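>>> I need the structure of the sequence given here:
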Amino acid sequence: MLVLSRKKGESIIIQDQIELTVLGVEGDTVRIGISAPKHIDIFRKEVYESIQESNRESATSSPVNLETLMQHLRDTKK
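Have a look, this model is predicted:
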């Protein structure tokens, strides 16, 4: 892990596309601004881990019965 020290208003650049800027420090809380291209997803770590866990659960859940799905679609059209 790379560890850098920055002061309020200072930035870090990642691969010419992502800029992290320290916006403020209040006690134990650091506010960070992130500038990145729109195609790059940015998540808080706890949200990212929750998404990953949901994806794992979906991938391992029992497969959907195609006939049941087709019946459900027919029923919803009525």
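
>>> use CA for all of it now, contacts and neighbours both
Will do.

>>> mind listing what residue 22 touches?
If you count contacts by Cα atoms under 8 Å, 6 or more residues apart in numbering, residue 22 has them with 6-11, 30-33.

>>> If we use 6 Å, what do you get?
The neighbours of residue 22, taking Cα atoms under 6 Å, 6 or more residues apart in numbering as the test, are 8-10, 32.

>>> Go through the residues you listed and flag which are in strands.
The strands, defined by DSSP state E, take in residue 32 from the contacts of residue 22.

>>> which one of the contacts of residue 22 is nearest residue 43?
Proximity of the contacts of residue 22 to residue 43, judged by Cα to Cα, is greatest for residue 32, which lies at 12.7 Å.

>>> and this one, so I can compare the two:
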Amino acid sequence: MLVLSRQRDESIIIGDNIVITVVDIRGDKVRLGINAPTEIPVHRQEVYEAIQRENQRASGSNGEEYAQAQNGPKFPKSMKSK
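I've put the predicted structure just below:
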């Protein structure tokens, strides 16, 4: 992990199109401003993790439903036509 020190109003540039600026420092909290293209998602870590959990939950449910739809309904052997 690269660790950089910055003071208020100083920035870090990532690649050619992402700028992270230290906007404010109050006690143990640092406010960052992030200027990035709209196609690059930017989330706080806890929000990103919640999104990932929700996506996994949804895909698990939808994945099962999709598989059932593809394979057709499951009937007991006694109901299957011969």
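
>>> against the first structure, where does the strand ranked longest in the second structure fall?
Ranked by residue count and defined by DSSP E, the top strand of the second structure is strand 18-26. Counting by TM-score structural alignment, strand 18-26 of the second structure pairs with residues 18-26 of the first structure.

>>> Of all the residues in that stretch, which ones are buried?
20-22 (16 or more other Cα atoms under 10 Å).

>>> would you turn those residues into a markdown table with distance to residue 75 of the first structure?
A markdown table is the format used below for the buried residues of stretch 18-26 of the first structure (distance: Cα to Cα, whole Å):
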| residue | distance to residue 75 of the first structure |
| --- | --- |
| 20 | 50 |
| 21 | 53 |
| 22 | 54 |
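
>>> Check the gap between the spatially most central residue of the second structure and residue 54 of the second structure for me.
Centroid check for the second structure by Cα atoms, centre = their mean gives residue 48 as the closest residue, at 3.8 Å. Distance, residue 48 of the second structure to residue 54 of the second structure, by Cα to Cα, to the nearest Å: 10 Å.

>>> Same check on residue 46 of the second structure?
12 Å.

>>> And the two? Which one has more around it.
Between residue 46 of the second structure and residue 54, residue 54 has the larger neighbour count (other Cα atoms under 10 Å), namely 12 against 9.

>>> What is the helix or strand hosting the more buried one packed up against?
Counting by DSSP states H and E, the element that carries residue 54 of the second structure is helix 45-71. Helices and strands in packing contact with helix 45-71 of the second structure are not found; criterion 3 or more Cα pairs under 6 Å, 6 or more residues apart in numbering; DSSP states H and E.

>>> In that helix, which residues are buried?
Of the residues in helix 45-71 of the second structure, none is buried (16+ other Cα under 10 Å).

>>> do the same with stretch 6-21 of the first structure
Quick answer for stretch 6-21 of the first structure (16+ other Cα under 10 Å): 11, 20-21.
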